[in-house]
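[1] A structural model of the following input is requested.
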Amino acid sequence: MTAPPSSRFVVRARRVFDGSDLVPAAVVVEDGLITAVLDEDAPVADAADLRIPADAVLLPGLVDSHVHVNEPGRTEWEGFGSATRAAAAGGVTTIVDMPLNSIPPTTTAAALAVKRAAAAASARVDVGFWGGAVPENLGALAPLHEAGVYGFKCFLAPSGVDEFGHLDRVQLRRAMAEVAELGSRLIVHAEDPALLGADGALGRGYGAFLASRPATSEASAIEAVIEAARETGARAHILHLSDARSLPAIRAARAAGVDLTVETCPHYLTIVAEEIPDGASEFKCCPPIREASNRDLLWEGVVDGTIDAIVSDHSPSTVDLKRAGDGDFGLAWGGISGLQVGLSAVWTEARERGIPLETILPLFTTGPAAVAGLDAVGRIAPGAPAHLAVFAPDDVVHVDARELRHRNPISAYDGRVLTGRVRRTWLRGEVVFESGADAAAAVARTGDPGGRLLSRSGALVAVGQGAS
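    Purely as a prediction, here's the structure:
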């Protein structure tokens, strides 16, 4: 498989994901856009020709609407260069950055400008931004909205960093009313602090940590989100659902007309509490990974369409912070580093359950794109940017955290054997990742086009040119 040198080329494959099925097709690309989707063997004049091997699938570039990049301020945890390299290696061509754990957090228009300047220096895929809703900026969210954020994130329990405070129930309703008036959306870390255990050492056993963040806390907070969204008419989104027993409440709220979406993450669909070893704090995240029976119910939510998106919640830190307290689950930093391996991990589990690839693909593409309100991305269609990925569903991947492209060599997926590999990723028709020995040659042929900074207003800014 060689990369065509022309700015006009056609990619032919026996299996192309068209949004619902895998079909034979020829995808015509010109000047970074998809201009036509034709029959697989349709002639295309004046275009370089590329045929995808029969064992691979052509996908739209994936969308990850939940990524913590942390730059500036905590760039030693993760930066835009390393995060977007990992994204490209995982077939992800669009990420939406969370408003923490950077310093400053993205809670003002000025802070957003700082974040955009940091991203402009090194992003290799396209990057959009969430704003933050914290006690200090309630009533003043409009400038951030006008500056182009895709919505506002809040916590209902302590976030783990002092500069990003959480909302109480009264403040939650105020935030909902404000985002409804703006026509925006509120995305919520839903845990009830009244039902969480006290901070501090818990020991090396995972059971104590899991008990400290019970499913009842998540369920209580989700009910509060549903009620506030019902009262205000706001669009609301539940982040990183781990409590599958909250799915009936979400289904009922939607049936009653509440504008509510929900995501889950690869680690909740592929890892279970019963398998987490003592001291293995790389598995710590909030809300926590729960039991196998809970995972089974989450998969029901994936298959029946209740869950709208599968996103990484890539929340890295330094190895020292992840290992703080010598593996004490109460003292270690919480967060899973998995941006690069999300599709492979979920496909491995789906395949074992007899779930077709085309069932999960919308949750990595159009699902998260719709959650963020992103237009055009996540699909292969005329007029869409030529964000594409070649995925080989039968390839075996032995995950080594030292070889993953995010900044710090620690991950809950380290040592796992997965099925499915991204072989190549294009961003607007330019190769930004290629596996194997040809990777360096691909970059030399095509150059490094750089990601762009995305804005809710639709503006696109090339990396290196600053932000509008």
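[2] okay, CA-based contacts and neighbour counts for the rest of this
    Noted.
[3] Could you measure from the residue lying closest to Gly342 once chain neighbours are set aside over to Leu196?
    Nearest residue to Gly342 in three dimensions, chain neighbours excluded: Pro266, at 5.7 Å (CA to CA, 6 or more residues apart in numbering). Pro266 is 24 Å from Leu196, where distance means CA to CA, to the nearest Å.
[4] Those two: which is more packed in?
    Counted by other CA atoms under 10 Å, Pro266 and Leu196 do not tie: Pro266 has more neighbours, with 23 against 17.
[5] Can you report how many residues lie near the closest residue to Pro60 other than its chain neighbours?
    The shortest distance from Pro60 to any residue other than its chain neighbours is 4.5 Å, reached at Leu388 (CA to CA, 6+ apart). When neighbours are defined as other CA under 10 Å, Leu388 has 28 of them.
[6] so what's Leu388 up against?
    Residues in contact with Leu388 (CA atoms under 8 Å, 6 or more residues apart in numbering) are 58-61, 91, 93, 380, 425-427, 429.
[7] Just the buried ones among those residues, please.
    For the contacts of Leu388, a burial check counting by 16 or more other CA atoms under 10 Å picks out 58-61, 91, 93, 380, 425-427, 429.
[8] this one as well, want them side by side:
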Amino acid sequence: MTTQDSRGQGTDAPVTGVALNDPDRVRRLIADFHREHGEAPAAAPGPRASDEQSPQDPGRPFDLVLRGRRVAGENGFAAREIGIRDGRIAAIEPLGAALQGREIVELADDETLLPGLVDTHVHINEPGRTEWEGFATATRAAAAGGVTTVLDMPLNSIPSTVNPPALEYKQLFARDSAFVDIGFWGGAIPGNLPQLRPLHDAGVFGFKCFMLNSGVDEFPPLTADELEEALTETSAFGSMMIVHAEDAHTIDNAPQTAGGAYQGFLQSRPRDAENLAISAVIERTRTTGGRTHILHLSSSDSLETIAAAKREGLDLTVETCPHYLTLSAEEIPDGATAFKCCPPVREEDNREQLWQGLLEGTIDFIVSDHSPSTLELKNAGDGDFALAWGGVSSLQLGLSLIWTEASRRGIDLERVVRWMSTAPAERVGLTSKGQLRVGFDADLAVFAAEETFVVDAGQLHHRNPITPYQGKTLQGRVRATYLRGQRVDFDAPTGQLLRHGEA
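    So this is what the prediction gives:
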């Protein structure tokens, strides 16, 4: 059976049912997991290890000192030294202060020290569809790209993260496999309204919903009225609703053309589908006073509507993705299903207006929407856009992709860091991430801004070697990534599970 999801993702994979979200069934899966691993059932996750440590003793030596001529900070880039103790930034001084530590790293003259990136839109798909991706492969890719924190989407894993047992089950798979820190979104689907507050209390960072078919039966969409009900509920405890905003009726009535022509696929996902759905989200945000976030904006037509909503004072933010900022419909060859995603990559003039939306602050930040699948699903139908699974895998490449475009446009690296680290961290409440400041986690990326490289899908860390960027020359390479002051070695996972309010 072939399904079609909100990203235009056709698949011949077995269609699963909502019964897989049943809490009692998931509790049995949790019990089976513990038995298979010879474990007693675990208690709820406690505080992060770094939060349990005693107050920092300024008399103790630093665990690590990094020195460089271009180090990010509250006042831009400068020659600085950073002292790290117990996984946190304990001191920031001008270069020459001669901070001493057990380990000292001198950055090369062409290297810039950045805060680790924060990617709040990642589909890891484990458990249940681990052949598409998994915690180990996804977080290795993240670390290789300078991303030190990811938030995992509630689908396409089985079960979806729509109740507390499903969250606990997913965390069992993540706990010993993550190379970066990882938090989780909950899902809002028809019938799980009573589960939203318990999921919030269990630590999810907010709730994702779809306004059209998600492509997997275990994660059905909300109607506009159900979205309003969910927003009313999440507003009661201060959480946020993040929305895949495309209007189902518009897409159902758009031309549906099979085959390898990209223009036919583009016409099947018109801008009006986004524009109408975004307007509906804004109206429900206004009605409820809720907190909302628009996912993966691709239609520049909605920018003025969004800007007006922000001027009105609505609690609304918007993201876009590297593929919408670096690709254009005019350059996509027919049959090149590696480029397929939904909302789709649109025309060059649309891309330029998205950049302008970023510069003006209408779009708040940039995330990957890393949405992988197997090679077989991605190439289904031998280049037929109607059958191939949609989604772009770019978790490892995001910083280089955006910097390549930003630098040629005269946009400075400081602003890129804001879009890809500071702003997403602030929006989701990651209060110790996204900046190089005393007291923050020592999550760092060593970035060679002038180095170039050619993308080779076979050298990327995500599970399936496919990317629309194959053979593309990019500027800027991440040479090292540090998670809480420890250099990521890609062999021993040290990532921690994050909970909203404790991160």
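[9] Which of the buried ones among the contacts of Leu388 of the first structure fall within strands?
    Secondary-structure check on those using DSSP state E: residues within strands are 58-60, 93, 425-427.
[10] List just the nearest of the residues you listed to Ala392 of the first structure.
    Minimum distance to Ala392 of the first structure across those is 8.9 Å, recorded for Leu58 (CA to CA).
[11] what about the most centrally placed residue in the first structure, which helix or strand?
    Per CA atoms, centre = their mean, the C-alpha nearest to the average position across the first structure is that of Asp64, at 2.7 Å. Using DSSP states H and E, the element containing Asp64 of the first structure is strand 62-67.
[12] Can you check which part of the second structure that strand sits on?
    Mapping strand 62-67 of the first structure onto the second structure (TM-score structural alignment) gives residues 117-122.
[13] For that stretch, give me the average deviation versus the first structure.
    Stretch 117-122 of the second structure, aligned to the first structure and superposed, deviates on average by 0.3 Å (mean CA distance after the TM-score superposition for the first structure).
[14] His200 of the second structure matches what in the first structure?
    By TM-score structural alignment, His200 of the second structure lines up with His145.
[15] give me every residue that touches its match.
    Each residue near His145 of the first structure by CA under 8 Å, 6+ apart is listed here: 131, 151, 182, 184.
[16] where does the residue nearest to the centre of the first structure sit relative to Cys285 of the first structure, distance-wise?
    Distance, Asp64 of the first structure to Cys285 of the first structure, using CA to CA: 18 Å.
[17] Can you report how many residues neighbour the aligned residue in the first structure for Gln263 of the second structure?
    In the first structure, the residue equivalent to Gln263 of the second structure is Gly207, according to TM-score structural alignment. Gly207 of the first structure: 16 surrounding residues under other CA under 10 Å.
[18] Which residues does the helix or strand that contains Gly207 of the first structure contact?
    According to DSSP H and E, Gly207 of the first structure maps onto helix 206-212. Here helix 206-212 of the first structure makes contact (CA under 8 Å, 6+ apart) with 196-198, 202, 273, 276-279, 288-290, 329-330.
[19] buried stuff in it?
    Those buried within helix 206-212 of the first structure under the rule 16+ other CA under 10 Å are 206-207, 209-210, 212.
[20] can you name the two of the residues you listed that are farthest apart?
    The most widely separated members of the buried residues of helix 206-212 of the first structure, counting by CA to CA, are Tyr206 and Ser212 (10.0 Å).
[21] Do a quick rundown of the strands in the stretch 301-450 of the second structure.
    Secondary structure of the stretch 301-450 of the second structure (DSSP state E, counting those that start in this stretch): strands at 315-320, 365-366, 444-454.
[22] In the first structure, point out the residues matching the shortest one.
    To tie it back to what came earlier, the one meant is strand 365-366 of the second structure. Residue span in the first structure matched to strand 365-366 of the second structure, by TM-score structural alignment: 309-310.
[23] what's next to that stretch, contact-wise?
    With CA under 8 Å, 6+ apart, stretch 309-310 of the first structure has contacts from 64, 262-266, 362-364, 367-368, 371.
[24] Quick one: average offset of that stretch versus the second structure, please.
    Counting by mean CA distance after the TM-score superposition for the first structure, stretch 309-310 of the first structure comes out at 0.8 Å.
[25] distance between that stretch and the chain's centre?
    Remark: stretch 309-310 of the first structure is offset 8 Å from the chain centroid, using CA atoms, centre = their mean, to the nearest Å.
[26] any idea of the angle the longest helix seen in the second structure forms with strand 315-320?
    The single longest helix within the second structure, with elements called by DSSP state H, is helix 271-288. Computed by axes from the mean of the first three to the mean of the last three CA atoms, to 10 degrees, the angle separating helix 271-288 of the second structure from strand 315-320 equals 160 degrees.
[27] buried stuff in helix 271-288 of the second structure?
    For helix 271-288 of the second structure, the neighbour count (16+ other CA under 10 Å) marks 271-286, 288 as buried.
[28] What's the average distance for that helix when superposed on the first structure?
    Using mean CA distance after the TM-score superposition for the first structure, the mean distance for helix 271-288 of the second structure is 0.5 Å.
[29] following that helix, which helix or strand shows up next?
    Counting by DSSP H and E, the next helix or strand C-terminal to helix 271-288 of the second structure is strand 291-294.
[30] matching residues in the first structure for that next one?
    With TM-score structural alignment applied, strand 291-294 of the second structure matches the range 235-238 in the first structure.
[31] now do stretch 466-476 of the second structure
    The aligned range for stretch 466-476 of the second structure in the first structure is 410-420, by TM-score structural alignment.
[32] Any chance you could list what contacts the matching stretch?
    Taking CA under 8 Å, 6+ apart as the rule, stretch 410-420 of the first structure contacts 282-283, 319, 336-338, 343-345, 347-348, 391-402.
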